[in-house]
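Novice: what follows is a predicted structure for the sequence shown.
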Amino acid sequence: MLIREATISDWPAIWPFFHEIVAAGETFTYPLDLGEEDAGEWWLVKSPSRVVVAVADDGTVQGTAKMNRNHMGNGSHIASASYMVDPRHAGRGVGRALCQYTIDWARTAGFRAMQFNAVVETNVAAVGLYRSLGFEVLGTLPEGFNHPKHGFVGVHIMHRPL
């Protein structure tokens, strides 16, 4: 698997699984009816933020990650990231590779830590992955997410020093 900088030409490969994940309403706080044009503007952020894709040997885009500062000004030393893995490629290490890539990027870029602001507590695969890579739950906002199957569930704030 190759992880490389995403380009606008990758969006047609990203959009189908991006849309599937967002429309399911189980893991992201994005509007469920987010359209393709707005989604592309939200995800394909400009420098100094960064977007990458994980690409299989055959050229298939299997996942994507967006990296950015978590806050501005005096909080700009903390990084954040978001990840989407095509469900057809889940469980094959794509998410772990993307997460490790963003940690390395943040460390190299001089950030002091990474923080995830809203990890849905029922997303046990993501929570487990992040914990295995050194993230800790700092706190949980009770009923901070309206899950389509589980109702109101908590969202974790997760942190990892770099």
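Specialist: Looks like it arrived, so ask away.
Novice: can we go C-alpha only for contacts and neighbour counts from here?
Specialist: Fine.
Novice: tell me, how many residues neighbour residue 110?
Specialist: 12 (other C-alpha atoms under 10 Å).
Novice: the closest residue to it other than its chain neighbours: neighbour count?
Specialist: Nearest non-adjacent residue to residue 110, counting by C-alpha to C-alpha, 6 or more residues apart in numbering: residue 77, 7.6 Å away. Applying other C-alpha under 10 Å, we find 17 residues neighbouring residue 77.
Novice: next one for the comparison:
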Amino acid sequence: MALIIRSYTPADADAVQAMLMPVFRAGDTYSIDTDISAPAALAYWTGAGRRVFVANADAVALGTYYITRNQGGGGAHVCNCGFVTDAAARGRGVARAMLDHAVSTARDMGFRAMQFNFVVSTNTRAIAIWQGAGFDIVGRLPGAFRHPDHGYVDALVMYRDLTAE
């Protein structure tokens, strides 16, 4: 699979919405209202201040991510990202490739660190990918996420210094 990660364009809107909606509707990894409309989901993902990317193979969108400042002012040197992989592409290295791209892009944009503010503790696949890429769990928010199947579960704060290497 030759994966190409490129900047989002408005022509990607339908494909990105098609990836976002099942994830947001499931309500088990993002703290987004499960009844969000497709236009609102796209507006959230592509909102002001976010650079959005799409991962494609054979002209088919397999994943998307955004990168943005985590905070303003004195915290503007730390970025935050969101990732979604199409269900049919999971387990094929798409998320890891997007993360590698995000780390490189973040460095190019001048960010000194990357932080994930709210990683649901039951999202073990994502946690393993992030930890494998050098992210540390630096905080745990007990019971901060209401999972549709598991009830109240922890949310993790994960962090990676981008100045090393």
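Specialist: Structure's in. What do you need? Please read these numbers as outputs of a predicted model, since none were measured by experiment.
Novice: where along the first structure do the helices fall?
Specialist: All helices of the first structure, identified by DSSP state H, fall at 11-24, 36-43, 94-108, 124-132.
Novice: thinking again about what came up before, just to check, the residue nearest to residue 110 of the first structure is in contact with residue 107?
Specialist: No. Using C-alpha atoms under 8 Å, residue 77 of the first structure is not in contact with residue 107; the gap is 10.4 Å.
Novice: roughly how far apart are residue 142 of the second structure and residue 97 of the second structure?
Specialist: Distance of residue 142 of the second structure to residue 97 of the second structure, computed by C-alpha to C-alpha, to the nearest Å: 30 Å.
Novice: tell me which of those two has more neighbours.
Specialist: Neighbours per residue (other C-alpha under 10 Å) separate residue 142 of the second structure from residue 97, with residue 97 holding more: 16 against 12.
Novice: what's the more buried one aligned with over in the first structure?
Specialist: Using TM-score structural alignment as the criterion, residue 97 of the second structure maps onto residue 97 of the first structure.
Novice: do the same with residue 17 of the second structure
Specialist: By TM-score structural alignment, residue 17 of the second structure lines up with residue 15.
Novice: my read: its match touches residue 36, true?
Specialist: Yes. Proximity of residue 15 of the first structure to residue 36 meets the contact threshold set by C-alpha under 8 Å, at 6.9 Å.
Novice: between these two, which has more neighbouring residues?
Specialist: Applying other C-alpha under 10 Å to residue 15 of the first structure and residue 36 shows that residue 15 carries more neighbours, namely 18 against 15.
Novice: check contacts around the more buried one.
Specialist: By C-alpha atoms under 8 Å, 6 or more residues apart in numbering, the contact list for residue 15 of the first structure reads 36, 40.
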